[in-house]
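Student: Sequence and predicted structure below; questions after.
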Amino acid sequence: MKNKDNDKKSFVSYLPRFISYYKPYKGLFAADMFFAMVIGATGLAFPWVMRTLINEVFTLSDKGRIVEILIPAGIFMLALYVIEGLATKFVTSWGHILGARIERDMRQDLFTHMEKLSFSFFDDTSTGQMVSRIITDLQDITELAHHGPENLLISAIKIAGAFIILMNTHVGLTMVLLIFTVLMGLFTFFYRKKMFQSFMDNRVKIANVNAIVNDSLSGIRTVQSYSQEEVELEKFYEGNQEFYQSKKNMYTVMGTYHSTNGFLQGLLYVVTIVAGGFYVVRGTINPGDLYLFVLYINMFLQPVRTLIQFNEQLQQGMTGFFRMCQILDTEPEIKDLPGAIDAGLLRGDIKFEGVTFKYKDADESVLTDFSLDIKAKHSVALVGPSGVGKSTICSLIPRFYDVDEGAITIDGIDIRNMTLRSLRDNIAMVQQDVYLFNSSVRDNIAYGQYDATDEQIIAAAKQANIHDFIMTLSKGYDTMVGERGVRFSGGEKQRISIARAFLRNPPILILDEATSSLDNVSERAVQESLDRLSRDRTTIVIAHRLSTVRNADEILVLAETGITERGTHEGLMARGGEYAGYYQVQFEDLSVVREGA
């Protein structure tokens, strides 16, 4: 997994990427900008009408003429309000819809990329943190995507228009205004980094809280069965407290930001009124124009305040976008190589040729110069103590990880030269820890082949010895299994998993401790299903219960040094080596259990 150094990228370097999300909605964006311009222009027109009335109409001696002018002026101002209201309605509704579409697209891109990331990425990243990235981090994007461009445009129009009018009113006072505006701009520019860091820290801390909650609630049965609620509460308290401190720091930063800008704006009014008073005394500006100037200062500062708020919004939204890009810029370690072929339907001849593999951050290799040849439609059992690489072998065949040295071939083709989709379409896995999705029984079985018909699903369930049980459920195949299949026993979940594999009907089958957590009765029922599933397939079995591998075509005994024994059950028992020793120990343990019963 290659993670580009996002931290070294400049803030501006992300803007083209952000702007690219507007491309599918050019028409809507253009309409939003047009109506934003209308809002900006009508906002400038109101003070202009007031200035004309004050300086040129209300000073007329002919009262009748004043009334004649007031009526059309009022109609004109009313029309401006109507136009501004209609434009505001469009910007408020469709502008937000534009932002929501962009947020949706970003979230879709992020989830799509997450689905492609390698196992090694998820080995180091908690589910709760990923949920936070895809949900919480992108919540501010809608407001930024909507208000950002339109606020910039409206503010630019109002600031430019007001500045021109103010320059025509009094150049000296306008220069005072410009100095204070530059001061506010400089403060905002240099303070933005501190704001960005505080928002980023806040997102990291809430992601940690999400991870704690997800971990604790996912294991709530373990928590309560061991009476460890206090432990989980303490972990949550610490994470929640860190989030509170982060948010407290964020609000402190924002308090300084807004209060400083507010002080500069207030100081601007004071300086303008005092300086304007001197100009009135000197006769370089009349009181009406000074009053108008103060009005236009407010018009000038309103978009400046909007830009100050926009800067806060920008930092919030871009921290979420930045964290999204961190994931999008994480390249999957396992991906299709250039020129990878569609493997089609494979026979299932599997070879490990001088394979060496080490997990990331591990000190030693799990496999070193490991070689193995499994013939198509043969079953091979891997036995031995924990940590010698049995599960690793099974993870390398579907390319969940890539080998460091050597090669794995299927039907003579290096699996790295096959597309991942075509390789994995030829493999089904039944594992000890069965994951059932919070959906119906039908959907969980159909996960093996999502376009399967009801008849195919039922046939697979019958082959897995689970159909009769399903029919006893209140809604049959439409019964919801609950989160992680909590409503079903281990044996029932395992047989649903086996039904998935039957539906997939692959040439290669991997059984990783598929019965190790089951009681004897459930094990027999599941083993019958597995025996049926294994027929006419290349099957790799990992099992600590050696009674489940007696019928394998070949049994391999693994140790840290590699394969130490291989042969059939009968041949290995006759040899009296490691396998026979393991088997004897399990048989004696079983005898003791039966005698104790």
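Tutor: It's in.
Student: Going by C-alpha atoms from here, please, whenever you check contacts or count neighbours.
Tutor: Noted.
Student: quick one, what contacts residue 353?
Tutor: By CA atoms under 8 Å, 6 or more residues apart in numbering, the residues touching residue 353 are 369-372, 406-408.
Student: and residue 557, what helix or strand is that in?
Tutor: Per DSSP states H and E: residue 557 is located in strand 554-559.
Student: Grab the nearest non-local neighbour of the residue positioned nearest the centre of the chain.
Tutor: With distances taken as CA atoms, centre = their mean, the residue of the chain nearest its centroid is residue 134 (3.0 Å). In this structure, residue 134 finds its nearest non-sequential neighbour in residue 107, 6.0 Å apart by CA to CA, 6 or more residues apart in numbering.
Student: so that neighbour is in which element?
Tutor: helix 63-116.
Student: Included below, for side-by-side comparison, is a second structure:
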Amino acid sequence: MKIFKFIKKYIFKYKLQLFIFFILSILSWIISISIPYITGNYIDSLIYSQNSSTIFNFTMKILLIGIVSIVSSFIMNYSYVKLQTKSAIDLNLDVLNHIFKLPILYFKDIDTTYLNQRVNSDSNTLVSFILNNMLDSIIKSLTLIFVFYISIRINRKLTILLIPFIPLYLAIYFIFKKPLFKSGHDLKEKQNKFFSKMNEQLYNIKLIKLNSTFEESGEQLRENFSTVLVSLLKYTRISYIFSSSDSMTVTIYQITIFLFGGMEIINGGLTIGQFTIINSYFSMIMECISYYLSLGKSYQDALVSYNRLEKILNQSKEANGDKTLDTIDTIILENVYFSYDYTRNIINDFNYEFKKGSIYCITGRNGTGKSTFINLILGLFNDYYKGNIYYNSLELRKLDMYSVRKRIIGISEQEPRLINDTIKKNVVYGINKYNYGDIEELLKKLNFDLNKFSKGINTSLYEDANNISGGEKLKISLTRTFLKDPDVIILDEPTSVLDINSIEKLKFILNQIKEYKIIIIVTHSKEILDIADEVISSNEICYNLNDKINVYQS
């Protein structure tokens, strides 16, 4: 089974929990299969021997079985939850790691909330399916073999009479197999999109409040929910008909066993105790067949999740080489062309060299490709450019840019995002080695007032909270960049939300460190141009400048 092959490495990673779960599941099966036999013999013993010791012995057996069952069930369920949770999060993280390494343009038209909801839901569905059925399918098969053997030994005629119910059950599954898959797939997709729309409304809460669009927002959710409801009702109808067919088969089975079993008792072919055993065991048989039918249904649900995850994992990762660098002295562009759609060049035959010890300012109005150019030389568009970009003497496509960006390139974006953590955690995010004193010194140099915050550097921040301004976010981002002490520093609009005093302090820092750095500043502001060694107009880089180019920025 392809789903098992896909999931097994996540489950078998936790061997101890799996072993405990396996042993206790077997114990639980032994108990369940023994009780009907013990009970049937007890009934016959009461009828024929009428010995009080029989009652005492049976009571003690049931008490012991009950205690063992309760304790083992607790441990088994505890192990299951632990195993299921750990395995699902491992799968979830693996898929997310693959997503992180997809080309940046993959996300241009992707609803990331929907994607996250989908990955989480499908990961849990697959792990639960395998854990719930990996052992159960074996146990149910053993149950069928054992129960048939005992039932035939007790009364062959009645057992053979009940066998036709098995193919009837199987026929029901094959009739409903495809409708269950299609309706299940449609329902999952609609649910994920609905939850994504709900998250979007919460994300835009300020917009909703400012414009008082409460009714419009509610109407959007109702419209989206109506599509979910249609899919849900369709899935419910098919599931109910499937379940009703199952229930009707069980009802016919019960009529048959009570009618012919009763006749066998009257004719002396069965004792009451034996009838009880066969009735219980055939109920187990029907449960097993019902289980295999529901397995078929849950397999279709799991197959939906598998196909959706496989679709993501089949997306090709972005190009990334395996060569590493310890230092960057030059970045050279030779005959570089860039296009998003391979039809119109945004960058056309561009040549340039960035050298260590200089500050470069890239200027131009918004929307003319400055940030696109930065993303290009950072290796985010390796699949989309022609020509050559060299770091020292190594072509960009051959470099492990994940490692290079992490270690020796520092980037401060125009609108930096925060992680939901403290000021300190935001400053050191992605930096393994740092000096605590350097953090406070850099914050002070950039005019960041720690005294404003109740817990100083340990104050918790949230992306959409109102306890931090845009300028303070930018200063945190700049502090992180300087603390990293990289060879290449790239600042995207670093003066956009800074006051004059803070801008002067930033310029002072840049002049101090530039001797050992390549510093590239993207700006349309004149305040910082006086420290530039070279100024590059976006006209020189971008082709068809007068066109309205809607660039995608990460």
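Tutor: Structure's in. What do you need? On a predicted model such as this, the values are computed, not experimentally measured, just so you know.
Student: rewinding a little: ok, and what's touching the helix or strand just after the strand holding residue 557 of the first structure?
Tutor: The element immediately downstream of strand 554-559 of the first structure (helix or strand, assigned by DSSP H and E) is strand 562-567. Strand 562-567 of the first structure has contacts (CA under 8 Å, 6+ apart) with 367-368, 370, 388, 553-558, 572, 577-579.
Student: Whichever of those residues end up buried, select them in ChimeraX.
Tutor: Buried members of the contacts of strand 562-567 of the first structure, defined by 16 or more other CA atoms under 10 Å, are picked up in ChimeraX with:
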select :367,368,370,388,553,554,555,556,557,558,572,578,579
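Student: Which one of the contacts of strand 562-567 of the first structure is nearest to residue 327 of the first structure?
Tutor: For the contacts of strand 562-567 of the first structure, the closest approach to residue 327 of the first structure (CA to CA) belongs to residue 367, at 30.2 Å.
Student: show me the residues around that closest one that make contact.
Tutor: So residue 367 of the first structure contacts 355-358, 388-389, 562 (CA under 8 Å, 6+ apart).
Student: sorry, back to before: burial of the corresponding residue of the second structure for the residue nearest to residue 134 of the first structure, as a residue count?
Tutor: Residue 107 of the first structure maps onto residue 92 in the second structure, with residues paired by TM-score structural alignment. Here the number of neighbours of residue 92 of the second structure (other CA atoms under 10 Å) works out to 19.
Student: now stretch 509-529 of the second structure, how far from the centre of its chain.
Tutor: When C-alpha coordinates are averaged (CA atoms, centre = their mean, to the nearest Å), stretch 509-529 of the second structure and its chain have centres 40 Å apart.
Student: right, I mislabeled it, should have said stretch 23-33 of the first structure
Tutor: 26 Å.
Student: who touches it?
Tutor: 22, 90-91, 94-95, 98, 149-150, 153.
Student: and with 10 Å instead?
Tutor: Contacts with stretch 23-33 of the first structure, where a contact means CA atoms under 10 Å, 6 or more residues apart in numbering, come from 22, 34, 36-39, 87-88, 90-99, 101-102, 146, 149-154.
Student: Emit the PyMOL select command for whichever of these are buried.
Tutor: For the buried members of those, the matching PyMOL selection, counting by 16+ other CA under 10 Å, is:
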select buried, resi 22+34+36+37+38+39+87+88+91+94+95+96+97+98+99+101+102+146+149+150+151+152+153+154
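Student: if I look at residue 272 of the second structure, how far off is residue 313 of the second structure?
Tutor: From residue 272 of the second structure across to residue 313 of the second structure, the span is 59 Å (CA to CA, to the nearest Å).
Student: among the contacts of residue 353 of the first structure, who's most crowded?
Tutor: residue 408 leads the contacts of residue 353 of the first structure on contacts (other CA under 10 Å) with 24 neighbours.
Student: picking that back up, narrow the contacts of residue 367 of the first structure to the ones also in contact in the second structure, please.
Tutor: Among the contacts of residue 367 of the first structure, the contacts conserved in the second structure (both residues aligned by TM-score structural alignment, their matches' CA atoms under 8 Å) are 355-358, 562.
Student: As CSV, those with secondary structure and distance to residue 520 of the first structure would be great.
Tutor: Formatted as CSV, these follow (DSSP: H, G, I helix; E, B strand; the rest coil; distance: CA to CA, whole Å):
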residue, secondary structure, distance to residue 520 of the first structure
355, strand, 37
356, strand, 37
357, strand, 36
358, coil, 36
562, strand, 31
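Student: Just among those, which is most surrounded?
Tutor: residue 357 (22 neighbours).
Student: Next up, the contacts around the equivalent of that one over in the second structure.
Tutor: Matched by TM-score structural alignment, residue 357 of the first structure corresponds to residue 338 in the second structure. Each residue near residue 338 of the second structure by CA under 10 Å, 6+ apart is listed here: 344-350, 372-373, 376, 381-387, 542-543.
Student: same check, this time on residue 450 of the first structure
Tutor: 443-444, 457, 500, 503-504.
Student: did I read that right, it in a helix?
Tutor: No - Residue 450 of the first structure sits outside any helix when classified using DSSP: H, G, I helix; E, B strand; the rest coil, being coil.
Student: re the thing from before, residue 473 of the second structure versus the match of residue 107 of the first structure, what's the distance?
Tutor: Look at residue 92 of the second structure and residue 473 of the second structure: by CA to CA, they are 30 Å apart.
Student: mean deviation (superposed) between stretch 79-95 of the first structure and the second structure, please.
Tutor: With mean CA distance after the TM-score superposition for the first structure, stretch 79-95 of the first structure departs from the second structure by a mean of 2.9 Å once superposed.
Student: With the second structure overlaid, report how far the strand holding residue 557 of the first structure is off on average.
Tutor: Here the mean offset of strand 554-559 of the first structure against the second structure after fitting is 2.6 Å, by mean CA distance after the TM-score superposition for the first structure.
Student: Closest one of the contacts of residue 367 of the first structure to residue 585 of the first structure?
Tutor: Among those, residue 388 lies closest to residue 585 of the first structure (CA to CA), at 19.4 Å.
Student: So the closest one sits against residue 370, correct?
Tutor: No - with contact defined as CA atoms under 10 Å, residue 388 of the first structure does not reach residue 370; the gap is 11.5 Å.
Student: Spit out the residues that contact the two alike.
Tutor: Here residue 388 of the first structure and residue 370 share the contacting residues 561-563, scored by CA under 10 Å, 6+ apart.
Student: between those, which is closest to residue 536 of the first structure?
Tutor: Of these, the one sitting nearest to residue 536 of the first structure (CA to CA) turns out to be residue 563, at 25.2 Å.
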